[in-house]
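[1] Here is my input; please provide its structure:
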Amino acid sequence: MNNYMQPLVNKGAKNDMKVSDENALKGLVSFPQKAEQIAISGYFDNLDNLITLHQRKCDETKELKKFMLQKMFPKNGEKKPEIRFEGFTDDWEQRKLSDIVDVLDGDRGKNYPKETDFDTNGHTLFLNASNVTTDGFSFDTNQFISEEKSDSMGNGKLIDDDIVITSRGSLGHIAWYSADIQRIVPYVRINPGMLILRKKVSINTSYLYQFMKSDKGQNQISFMSFGSAQPQLTKKGIEGLNVNYPKKSKEQAKIGEYFSNLDNLITLHQRKCDEIKEIKKFMLQNMFPQKG
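    Predicted coordinates for the structure are as follows:
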């Protein structure tokens, strides 16, 4: 369509570009025989149907997750959730986050990396804002520092099972440095706009990660943020966040696993949707004659 429209464009008196009604149908159109037209349109119809299917499944799973996050954690003032796995009846506990985890700052000071210390490849991934999203870690755009530079720094180095939360700019994005993620990127540091949650008592990290992403966690994070130009979360504020959790580790694990499975389904359908969109884009560029 771009190739078709470009020769028909007129430059208007106000330096705008437009196609007049008179010219809109004057362009030449290339098309194959009818049987091939039917085959091409059927092919793209199938791609559109697959895109719609995976997007619908993705949206449905997101809605299910949103509903279950509201129902599988106790409401304010309550000690039991509305929906629960069979076999669990105990009251839930509530504790300050600082009773459960150590909250660690990112690196600052004289050894903080300079612009010249960063590279697109290297030993230690130095997280930036785009790496910690509402859906966890993303490694599309990365910056690295050397092992020597990393060793010269203090706080901010991730270890297995840490949780990262963004504390500046885009607030409250949560990512879990699980064993699966560690296998992909074994050496990682956070920047000063993030905090590390490192557990110090026996609590299921998958559960804590899901709680922090739930409405109960995110509402508290939104309430405690401050600053108008660039809202921030403080270490002290995060330490005071209230965490509800079941007493039995098996129930914690079941809840964490349930929501992790939903996350995996959402990721799967979104990835499939994006892959098919890329196929469609490629085929649209190559299944029609190029200009000239």
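
[2] From here on, just use CA atoms for contacts and neighbour counts.
    Noted.

[3] So residue 112 versus residue 69, what's the distance?
    Distance, residue 112 to residue 69, by Cα to Cα, to the nearest Å: 38 Å.

[4] buried ones in whichever helix or strand residue 221 is part of?
    Using DSSP states H and E, residue 221 falls within helix 215-224. Neighbour counts using 16 or more other Cα atoms under 10 Å place 216, 217, 218, 220, 221, 224 of helix 215-224 among the buried residues.

[5] Against which helices or strands is it packed?
    Helices and strands touching helix 215-224, as assessed by 3 or more Cα pairs under 8 Å, 6 or more residues apart in numbering; DSSP states H and E, are absent.

[6] all helices for the stretch 51-200 of the chain, in order.
    Ranges of helices in the stretch 51-200 of the chain, per DSSP state H, counting those that start in this stretch, are 97-100, 147-151, 179-184.

[7] can you redo those as TSV with mean neighbour count?
    As requested, the helices of the stretch 51-200 of the chain are exported to TSV (neighbours: other Cα atoms under 10 Å):
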stretch	mean neighbour count
helix 97-100	18
helix 147-151	14
helix 179-184	12
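
[8] Need these in TSV (columns: distance to residue 40).
    Shown next, in TSV, are the helices of the stretch 51-200 of the chain (distance: least, Cα to Cα, whole Å):
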stretch	distance to residue 40
helix 97-100	57
helix 147-151	53
helix 179-184	40
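
[9] Sequence B follows; please return its structure for comparison with A:
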Amino acid sequence: MFPQNDEKVPRVRFANFKNEWEQRKLGSLATIVRGASPRPIQDPKWFDNESDIGWLRITDVTEQDGRIYHLEQHISKLGQAKTRVLIEPHLLLSIAATVGKPVVNYVKTGVHDGFLIFLSPTFEREFMFQWLEMFRPKWQKYGQPGSQVNLNSELVRNQEIVLPNHKEQQKIGVFLKQIDKAIILHKSKLDKLISLKKVLLQKMFI
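    This is a model prediction of the structure:
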């Protein structure tokens, strides 16, 4: 990403930005804490369909590609006392199953212990979401060959990142999110075309 002379300036950037990027540890940019889970998790008393607090699961993350706009399962008042509840959107990081996947909750969310939460961040959330998505395969360096990666809060806190000032972070985040939206739109069109073709094939080749 950066030139070989060790200058912290990316090869490609928006015009009017000149300053070098700064190397920091993730733990210096936010308070990173782990979610919490009521036990045993199968106990129905922890859940309530009438609750306005959703319960985030790995399946929600994979189905919505990390941007959480709805949650099917909801956590009860009892369950809320045993987890971490987020009322506003926050950046999260999956450390179990789908390891290293960044997540943003856009709904009220109970966060279990398979996620880390970035509290009181000093970074632009969308920039960091995109950076974590880029960095995701590199978490594998913390795993043993042939075994599942085991991330913990200390490893994440100590991970170094090179990042620009807030204005450039914001510019990059907005730009990359627009690309994500375009990808989703084209995928939707492609899915519709595939479905249309299947219907036509069924009707034309009977």
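
[10] Please work out the TM-score for the two chains.
    After superposition, the two chains reach a TM-score of 0.82 (TM-score structural alignment, normalised by the length of the second structure), with 203 aligned residues with a Cα RMSD of 2.9 Å.

[11] sorry, back to before: give me the more crowded residue out of residue 112 and residue 69 of the first structure.
    With neighbours defined as other Cα atoms under 10 Å, residue 112 of the first structure and residue 69 compare such that residue 69 has more, 20 against 17.

[12] ok, now which ones touch that one?
    Listed by Cα atoms under 8 Å, 6 or more residues apart in numbering, the contact set of residue 69 of the first structure reads 214, 215.

[13] switch the cut-off to 7 Å
    Applying Cα atoms under 7 Å, 6 or more residues apart in numbering to residue 69 of the first structure gives the contacts residue 214.

[14] ditto for residue 123 of the first structure
    Shown in contact with residue 123 of the first structure (Cα under 7 Å, 6+ apart): 144, 145, 146, 147, 187.

[15] Now the buried members of those.
    For the contacts of residue 123 of the first structure, buried by 16+ other Cα under 10 Å: 144, 145, 146, 187.

[16] In CSV, list those residues along with distance to residue 234 of the first structure.
    Shown next, in CSV, are these (distance: Cα to Cα, whole Å):
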residue, distance to residue 234 of the first structure
144, 26
145, 26
146, 29
187, 25
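
[17] of the residues you listed, closest to residue 36 of the first structure?
    Among these, residue 144 lies closest to residue 36 of the first structure (Cα to Cα), at 50.1 Å.

[18] any idea how far residue 129 of the first structure is from the closest one?
    Distance, residue 144 of the first structure to residue 129 of the first structure, using Cα to Cα: 14 Å.

[19] With residue 211 of the first structure instead?
    21 Å.

[20] more crowded one of those two?
    residue 211 (21 against 18).

[21] how close does the equivalent of the more buried one over in the second structure get to residue 71 of the second structure?
    Superposed on the second structure with TM-score structural alignment, residue 211 of the first structure falls opposite residue 131. For residue 131 of the second structure, the distance to residue 71 of the second structure (Cα to Cα) stands at 25 Å.

[22] likewise residue 35 of the second structure?
    The spacing between residue 35 of the second structure and residue 71 of the second structure, counted by Cα to Cα, is 17 Å.

[23] do the same with residue 93 of the second structure
    17 Å.

[24] And those two? Which one has more around it.
    Taking other Cα under 10 Å, residue 93 of the second structure and residue 71 do not tie; residue 93 has more neighbours (27 against 18).

[25] aligned partner of the more buried one in the first structure?
    Using TM-score structural alignment to pair residues, one finds that residue 93 of the second structure aligns to residue 165 in the first structure.

[26] I figured its match was touching residue 176, is that so?
    No. Checked against Cα atoms under 7 Å, the pair residue 165 of the first structure and residue 176 is beyond contact range at 9.0 Å.

[27] top helix in the second structure by residue count?
    The longest helix of the second structure (DSSP state H) is helix 166-204.

[28] any idea how far residue 166 of the first structure is from residue 194 of the first structure?
    Distance from residue 194 of the first structure to residue 166 of the first structure, by Cα to Cα: 4 Å.
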